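A.B. asks: Predicted model and sequence follow; I will ask about them next.
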Amino acid sequence: MAKPIITFSALKAVIMMGMLVIILVGIKVAADMIVPFILALFIAIILNPMIRRLEGIRVPRVLAITLVISVIIFVVVVLLAYLGTTMNDLTRTLPHYRSSLISPMQTLEPWLQRVGISVSVDELVKYIDPNSAVALVTGLITQLSNAMTSIFLLLLTVVFMLLEVPQLPVKLQQLLSRPAEGMVAIQRALDSVSQYLVLKTAISLVTGLVVWVMLAMLDVRFAFVWALLAFSLNYIPNIGSVLAAIPPVAQVLVFSGLYEALLVVAGYLAINLVFGNIIEPRMMGRGLGLSTLVVFLSLIFWGWLLGPVGMLLSVPLTIAVKIALEQSDGGKRIAVLLSDVTKS
């Protein structure tokens, strides 16, 4: 009797891979619905320790949630109002950047010709269209005006999630086949993700404030916008701080000159050195239990699957997936590949 060409284990693996592909495609198609839920979930995880502290001083949970969400709404409204004003100012400034670009480009032209690169400044200027930049910023202002509805629905979802937290352990114990082991794994995932998000949020906030002070001292226009960008992109591992530095450096290079731009670059390098290489590793401990390669690949994967929010939350999402994989015999092998062996 001939041996079967495909063994049962191989067939099972193929079926599981097919199911995984179908699930990922479904998530990507439904990303517009899934992303707000995931974002609300992680915001609730960040806020829950604060709610518990207020409960510890005998503040009722409903009142604690109301106070925290009210403060967040006030801060968001103020930020959006200030950001909208700044964007309007930026829109009025953009048409002047075409003439400002000519001088630094003429300075660079002889240097490029010395190394054998033939560049015509007059030809390059023809491709610079300020109208497209103005249209981009105008679109951003329109999105800001429409953002309040989305933010309100997002915070409303967070409120209901926070109200549901006390009942979750009982529901999960009834849902899980092995309640004791499952609850330990869920608590471990929540603790890891919560610790990462709370510390990362605190570090990102301080980073944004330091960037704001640094740019204000260097008299860089729109310092608040670039500080807010530094705060947001600091959640993205490895490349976030680099991406946050590009717009202000380009702005200073165009409007102020090479020397001022080098000062801004030096300021960003100093901030990233202190916060990224000294403060953050000490506060978060010896790594995240994930290899450096996995952190970078997770940035690409979650960014492809969920867009910009996936990039911002790539590390906590990967931590949760790794802990979930550790609960099954087959998943433990994959979890080992994701882990940082120097930590174990």
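C.D. replies: Here it is on my side, so go on.

A.B. asks: switch to C-alpha atoms for all contacts and neighbour counts from now on
C.D. replies: OK.

A.B. asks: so who does Ala227 touch?
C.D. replies: Gly208, Leu209, Val210, Val211, Trp212 (Cα atoms under 8 Å, 6 or more residues apart in numbering).

A.B. asks: What about the third one, how many residues nearby?
C.D. replies: In other words, Val210. When neighbours are defined as other Cα atoms under 10 Å, Val210 has 18 of them.

A.B. asks: Can you tell me how far Ala266 is from Leu197?
C.D. replies: 28 Å (Cα to Cα, to the nearest Å).

A.B. asks: With neighbour numbers in mind, choose between those two.
C.D. replies: Ranked by neighbour count (other Cα under 10 Å), Ala266 and Leu197 place Leu197 first, with 21 against 12.

A.B. asks: And the buried ones among the contacts of Ala227, selectable in ChimeraX?
C.D. replies: Command for ChimeraX that selects the buried part of the contacts of Ala227, burial taken from 16 or more other Cα atoms under 10 Å:
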select :208,209,210,211,212
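
A.B. asks: The structure to be compared is supplied as follows:
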Amino acid sequence: MRALPNERAHPTELVGEPLTDSDVERPPVIRRTELVAFALVSLLVICVFAVLSAAKAFFLPVVAAFVVGTMLSPAAGFLERRRIPRAVSAVLIVTAVGAGVTFLVGLISSPVMQWSTHLPELADRFREKMHIFDRPLALWQELQNMLGGSSAFPTAPFQLPRVEWVQPALEFLSPTFAEFLLFIATLMLFIASWRDLRRALILTFTGHESRLRTLRILNAIEEHLGGYLLMVTSINLGVGAVTGIICALVGMPNPAGLGALAAILNFLPIIGPVAMFVILILVGLIAFPTLGEGLIAPAAFAALTFLEGHFVTPAIIGRRLELNALAVFIGLAFWTWLWGPMGGFLSSPLLIVALILRDHLWPPSEPNLP
């Protein structure tokens, strides 16, 4: 049966129209589970640091012993390869380090005790030198009065500040005898048993890949911390020796003690050189008759620390592990606030450990730039 003309079959054309997704619920940019996880991790970190601060008398010596022991482990391994038992190596290394620190402290304590017997005389001499600032302060006060501002400086001449800060400063700087004994005992035992601790930590994990990653992390931490201690100690001893030579050439009193103090303070990044610069200014103003002569040694020390901080240290340590200056400063401020001067000494090693853990646990990938 033939089809009628108006009934001829026309091919049906399907016109594709995009489906609107206005009714489809899109996932949020930040999921609730991610926000909860971030909040829980933040609370955990706050609780951990609160415990570290509250139990400082226990955690500071133990953490310091772990960090310093890891730094000294390569030396113990070197002695062990020379057929010296590791327990004996631990005693020898701790004794040698203690003797070196005692020698430097002895160089510093001798002039300090000598100067402490002449404090009234030194204070009068320093007060006489500070009279040169009386006229600039008076001019500044007159300028403020002309401008209608409040007086920022008193009309009386320069006076030395009171020394009520001495006792709190000593309590802040000096650890207790029990903390010192805990640090020494933990340090010796850690160095002596470091090999067994490594093995036990590696065998804690079951998978082969996890054990291999743990071994790489421990090797990297030991290598970088050992190299860091060796390089920083060498640089700081060089800074101390050059500072002593500068003080001797200028004619500063007790150049050996000032050089030892510069070497010790240089272990504290940023804060140590600034403190040493201030100390050299004070000693120079007291020891020399004129202001220009008293500022020669501080100016030379400032040039020395500039060269050391911008050229020597980055050229030596920067090749092994790059440390961001902002991260070093923030870590130094935080650990000094939490644990005092010893925390400032541990700030850079702890930052190195954190960077190593980040690189091995979360390896960096190529960013997808637009």
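C.D. replies: Received the coordinates, thanks. Since we're looking at a predicted model, the values are computed, not measured.

A.B. asks: now structure 2: which of the contacts of Ala227 of structure 1 match?
C.D. replies: Here is what carries over to structure 2 from the contacts of Ala227 of structure 1, by both residues aligned by TM-score structural alignment, their matches' Cα atoms under 8 Å: Gly208, Leu209, Val210, Val211, Trp212.

A.B. asks: how about the last one, what's its partner in structure 2?
C.D. replies: In structure 2, the residue paired with Trp212 of structure 1 according to TM-score structural alignment is Gly244.

A.B. asks: Would you enumerate the residues in contact with its match?
C.D. replies: So Gly244 of structure 2 contacts Pro255, Ala256, Gly257, Leu258, Gly259, Ala260 (Cα under 8 Å, 6+ apart).

A.B. asks: Apart from its neighbours in sequence, what residue is nearest it?
C.D. replies: Gly259 (4.2 Å; Cα to Cα, 6 or more residues apart in numbering).

A.B. asks: Show me what the one you found lines up with in structure 1.
C.D. replies: Aligned partner of Gly259 of structure 2 by TM-score structural alignment: Ala227.

A.B. asks: quick one: its match and Leu90 of structure 1, what's the gap?
C.D. replies: 15 Å.

A.B. asks: Likewise for Leu162 of structure 1?
C.D. replies: Distance from Leu162 of structure 1 to Leu90 of structure 1, by Cα to Cα: 38 Å.

A.B. asks: the more surrounded of these two?
C.D. replies: Leu162 (20 against 16).

A.B. asks: Tell me which residue of structure 2 matches up with that one.
C.D. replies: That one, Leu162 of structure 1, aligns with Ile191 by TM-score structural alignment.

A.B. asks: how close does that match get to Gln167 of structure 2?
C.D. replies: Taken as Cα to Cα, the span from Ile191 of structure 2 to Gln167 of structure 2 is 35 Å.

A.B. asks: and what of Phe334 of structure 2?
C.D. replies: Taking Cα to Cα, one finds Phe334 of structure 2 at 23 Å from Gln167 of structure 2.

A.B. asks: Of the two, give the one with the bigger neighbour count.
C.D. replies: Phe334 (15 against 9).

A.B. asks: Please pull up the equivalent of the more buried one in structure 1.
C.D. replies: So Phe334 of structure 2 corresponds to Phe301, using TM-score structural alignment.

A.B. asks: Could you do Met71 of structure 2 as well?
C.D. replies: Checking TM-score structural alignment: Met71 of structure 2 goes with Ile46.

A.B. asks: Can you say which helix or strand has its match in it?
C.D. replies: helix 31-56 (DSSP states H and E).

A.B. asks: same question, Arg216 of structure 2
C.D. replies: Per DSSP H and E: helix 208-250 holds Arg216 of structure 2.
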